[in-house]
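Asks: 3D model of this:
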Amino acid sequence: MSDENPFSRPSFIFSAGFLAALVLSGVLIAVWPDDEAEGGPAPDAAPASSGPGATPSPEEAPASPDDRDSVCGLEAHTAEFDMLLPLLDTTWTSIGGMRAPQTAEHGPGVVEDGGVRHCYSRTPEGAALATGNFLALANAGGDRMGSRWELIVAPGPGRGAFIAEMEAAPESEEGVGGQIAAAKVVSYSEDEARISLALMAPDSVYASMTFDLVWVEGDWKVVVDESGESDPLFTVLEDLGGYTPWAAI
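Replies: Sure thing, here's the model as predicted:
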């Protein structure tokens, strides 16, 4: 079995066979870098300016007041959170075989023909919905966002690399081997969130993928590293304990 984690690439295909092999071998994969242990910067840390009076780059520039509100006017907003999401009245839409979630209150508030989906409420629910849609759009293969990935990927040195890879990605011919089954809010503030999604493969093997998001440019956006990879924390689960059922099965 290869040690490469296929989920570390933007166009990660959810592989039931890969998960089954992990379960049989008892392997636990964790690909999210430990910044405190390694002494590196946080994934969304902005680079330091070159000196006093330097003009900040777009990645360094502070958000404008308008960025504090939802770009499409979703009014829900909270700084409170619970690890267990409330049950959401969710509509699921298939994108290349993987189902993407949507609610009227929390988003995506903008859904266009062809797959473009963005704009979420500034709430834990909005962050969870943003994560689920990012996963479905990236997993589907092909340029599902029509070269507009900046709408769902956070500013930073890796955003351009991520967009370039997604623009060049062919549509998947392998299909999708799993679907979102549950969700958990690992941490949350008005400006940052960490969301864990539990996925189930057809053979009932569960695995979790955990993403960091930031509230920027008036929306929740997924953080990618300098190489353009999202590197989600990937873990095989024995069950869905600690998660809120949120099935797209």
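Asks: only C-alpha atoms for contact and neighbour calcs from this point on.
Replies: Noted.
Asks: can you tell me which residues contact the residue most central in space within the chain?
Replies: Nearest residue to the geometric centre of the chain (CA atoms, centre = their mean): residue 131, 3.6 Å. The contact partners of residue 131, by CA atoms under 8 Å, 6 or more residues apart in numbering, come to 195, 211, 222.
Asks: from what I can see, it looks like it's in a helix, true?
Replies: Yes. Counting by DSSP: H, G, I helix; E, B strand; the rest coil, residue 131 is found in a helix.
Asks: ok, so what distance separates it from residue 25?
Replies: Between residue 131 and residue 25 the distance is 29 Å, computed by CA to CA, to the nearest Å.
Asks: same check, this time on residue 143
Replies: Residue 143 sits 35 Å away from residue 25, going by CA to CA.
Asks: of the two, who's got more company?
Replies: Ranked by neighbour count (other CA atoms under 10 Å), residue 143 and residue 25 place residue 143 first, with 23 against 10.
Asks: Make sure that one is indeed in a helix.
Replies: No. Under three-state DSSP, residue 143 sits outside any helix and is assigned coil.
Asks: which residue sits closest to it, ignoring its sequence neighbours?
Replies: residue 167 (4.9 Å; CA to CA, 6 or more residues apart in numbering).
Asks: Spell out, range by range, the helices that occur in this protein.
Replies: 16-25, 35-38, 124-139, 159-168 (DSSP state H).
Asks: and the angle from the last one to helix 124-139?
Replies: Angle between the axes of helix 159-168 and helix 124-139 is 50 degrees (criterion: axes from the mean of the first three to the mean of the last three CA atoms, to 10 degrees).
Asks: Compile the helices of the chain into CSV and extend it with columns for distance to residue 96.
Replies: Shown next, in CSV, are those (distance: least, CA to CA, whole Å):
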stretch, distance to residue 96
helix 16-25, 16
helix 35-38, 34
helix 124-139, 8
helix 159-168, 14
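Asks: Pick the most buried one from these.
Replies: helix 124-139 (a mean of 26; mean count of other CA atoms under 10 Å).
Asks: What's the separation between residue 90 and residue 125?
Replies: The gap separating residue 90 from residue 125 is 11 Å, by CA to CA.
Asks: One more: residue 110?
Replies: Applying CA to CA, the value for residue 110 to residue 125 is 16 Å.
Asks: swap in residue 11?
Replies: For residue 11 relative to residue 125 (CA to CA), the value is 24 Å.
Asks: What of residue 9?
Replies: 25 Å.
Asks: same thing with residue 96?
Replies: Counting by CA to CA - residue 96 and residue 125 are separated by 24 Å.
Asks: Residue 232 too?
Replies: Residue 232 is 19 Å from residue 125, where distance means CA to CA.
Asks: can you check residue 141 too?
Replies: Separation of residue 141 from residue 125 (CA to CA): 25 Å.
Asks: Let's see this one next, to set against the first:
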Amino acid sequence: MTNESSGIENDERGPFGRPGFIAAALIVVLIAVLGIVVGVTNVLRDDSAPESASTASVAVPATASPSTSSAAADESTGGSEGSTSTSVCGLSGEVTEQARLAKAPDVDYWDYQGTVAYPVSEQYGPGATADSGYRYCFQRSPEGAVFATANAVVQGSDESTVKAWLDYFVTGPARDQVLSAGAGSSTGSGTRVEIAGFRVLAYDGDSARIDVAVRGSASGKTINLSMVYPLVWEDGDWKLNVTDASAPIDVTTIPDLAGYITWGA
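Replies: Predicted coordinates for the structure are as follows:
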């Protein structure tokens, strides 16, 4: 691979081509997604919309297990009058037709997993936390899909919860291959990652394609990544629909955030 100041060619898909891949060198952006540590370096080595509602304060999402949340969801009322929520934890406000977002959804607060911030909303999710520690349950809406994707960027960074989270979040024909590949290491010291923006590429209520712009920095260098997640609504929540185990999500470098809706802590 040719050494570039950005650390990687713009058309390079990065380490997601090899599940469990770990990369490290001068410029390192470590992003834990699907339990795979993504390194964007100069040397690689193998190893979418209802209107947002602002809330002055919100309680921390209740802790629940997927099984108990599903039971609660059966008795919850959805966003449309007379409809029943299909959400695993009963979140209302479902949008099942094609939709896009023209602005960033409201965030009640940004919390942290390690040094990476993730958005929390009583309306959009995460609506519950499993006994094993991972967060889940996001609204069936473009906003909910965006929140689910932003949370996915950091969910794999905790080695104590990543296995259970992967088992919950990954679906699709390549699910078993991805799970058998295992997780990579957590992010290393001296690196910082932040969510910087997003685009809703597609949304129809049953599936969504969310592009999250992530900015990483290390050793005084910064790099921008585009990370496109193919989501599907399954069992009352957004899941990652993996059809190709060699590339669970589409990752590439981008020069700037042009075309993205700015969003972040």
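Asks: returning to that earlier point: top of the contacts of residue 131 of the first structure by number of neighbours, please.
Replies: Counting neighbours by other CA under 10 Å, the top entry in the contacts of residue 131 of the first structure is residue 222, with 28 neighbours.
Asks: What's that residue aligned with over in the second structure?
Replies: Matched across to the second structure, residue 222 of the first structure falls on residue 240, judged by TM-score structural alignment.
Asks: so that match makes contact with residue 168?
Replies: No. If you go by CA atoms under 8 Å, residue 240 of the second structure and residue 168 don't touch, sitting 9.5 Å apart.
Asks: Apart from its neighbours in sequence, what residue is nearest residue 214 of the first structure?
Replies: Per CA to CA, 6+ apart, closest to residue 214 of the first structure is residue 192, 4.4 Å.
Asks: same deal with residue 198 of the first structure?
Replies: Closest residue to residue 198 of the first structure apart from its sequence neighbours, by CA to CA, 6+ apart: residue 208 at 4.2 Å.
Asks: Would you mind finding the match for that neighbour in the second structure?
Replies: Aligned by TM-score structural alignment, residue 208 of the first structure pairs with residue 226 of the second structure.
Asks: now residue 132 of the first structure
Replies: Using TM-score structural alignment as the criterion, residue 132 of the first structure maps onto residue 150 of the second structure.
Asks: Its match touches residue 117, doesn't it?
Replies: No. Using CA under 8 Å, residue 150 of the second structure is not in contact with residue 117, being 9.1 Å away.
Asks: between those two, what contacts are shared?
Replies: Common contact partners of residue 150 of the second structure and residue 117 (CA under 8 Å, 6+ apart): residue 195.
Asks: returning to what we had before: minimum distance to residue 178 of the first structure: which of the helices of the first structure has it?
Replies: Proximity to residue 178 of the first structure (CA to CA) singles out helix 16-25 among the helices of the first structure, at 6.8 Å.
Asks: Pull the distance from that closest one to the chain's centre.
Replies: 23 Å (CA atoms, centre = their mean, to the nearest Å).
Asks: packing partners for it?
Replies: In terms of contacts (3 or more CA pairs under 8 Å, 6 or more residues apart in numbering; DSSP states H and E), helix 16-25 of the first structure is packed against strand 233-237.
Asks: same for the strand it packs on, what does it pack against?
Replies: Packed against strand 233-237 of the first structure by the contact rule (3+ CA pairs under 8 Å, 6+ apart) you find helix 16-25, strand 206-216.
Asks: One more pass at 10 Å, please.
Replies: Here strand 233-237 of the first structure touches helix 16-25, strand 192-200, strand 206-216, going by 3 or more CA pairs under 10 Å, 6 or more residues apart in numbering; DSSP states H and E.
Asks: Average offset of that strand relative to the second structure?
Replies: Superposing on the second structure places strand 233-237 of the first structure at an average distance of 2.4 Å from its equivalents, by mean CA distance after the TM-score superposition for the first structure.
Asks: Specify, as a residue range, where that strand falls in the second structure.
Replies: Strand 233-237 of the first structure corresponds to residues 250-254 of the second structure when matched by TM-score structural alignment.
Asks: for the helices of the first structure, which one sits closest to residue 147 of the first structure?
Replies: helix 159-168 (6.2 Å).
Asks: so how far is the closest one from its chain's centroid?
Replies: A distance of 15 Å separates the centroid of the chain from that of helix 159-168 of the first structure, by CA atoms, centre = their mean.
Asks: Residues contacting it, please?
Replies: Under the criterion CA atoms under 10 Å, 6 or more residues apart in numbering, residues 9-11, 59, 137-138, 141-150, 153, 169, 222-230 lie in contact with helix 159-168 of the first structure.
Asks: One more pass at 6 Å, please.
Replies: 143, 149, 228 (CA atoms under 6 Å, 6 or more residues apart in numbering).
Asks: Likewise for stretch 184-194 of the first structure?
Replies: By CA under 6 Å, 6+ apart, the surrounding residues in contact with stretch 184-194 of the first structure are 79, 83-84, 195-196, 211-215, 243.
Asks: One more pass at 7 Å, please.
Replies: Stretch 184-194 of the first structure has contacts (CA atoms under 7 Å, 6 or more residues apart in numbering) with 79, 81-85, 122, 124, 127, 195-197, 210-215, 243-244.
Asks: Please, where are all the strands along the stretch 1-150 of the second structure?
Replies: Taking DSSP state E, counting those that start in this stretch as the criterion, the stretch 1-150 of the second structure carries its strands at 30-33, 36-39, 109-113, 116-120, 128-129, 135-136.
Asks: With respect to residue 92 of the second structure, which of the ones you listed lies nearest?
Replies: Once the strands of the stretch 1-150 of the second structure are compared by CA to CA, strand 128-129 is nearest, at 14.0 Å.
Asks: so the closest one matches what in the first structure?
Replies: Going by TM-score structural alignment: strand 128-129 of the second structure matches residues 110-111.
Asks: What is the mean deviation of the matching stretch from its aligned residues in the second structure?
Replies: Mean for stretch 110-111 of the first structure is 1.5 Å (mean CA distance after the TM-score superposition for the first structure).
Asks: got the contact list for that stretch?
Replies: Stretch 110-111 of the first structure is contacted from outside by 117-119, using CA under 7 Å, 6+ apart.
Asks: Go again with 8 Å.
Replies: With contact meaning CA under 8 Å, 6+ apart, stretch 110-111 of the first structure is reached by 72, 116-119.
Asks: again, but for stretch 101-108 of the first structure
Replies: By CA under 8 Å, 6+ apart, the list of residues contacting stretch 101-108 of the first structure from outside reads 74-76, 88-93, 117-121, 123, 125-126, 129-130, 132-133.
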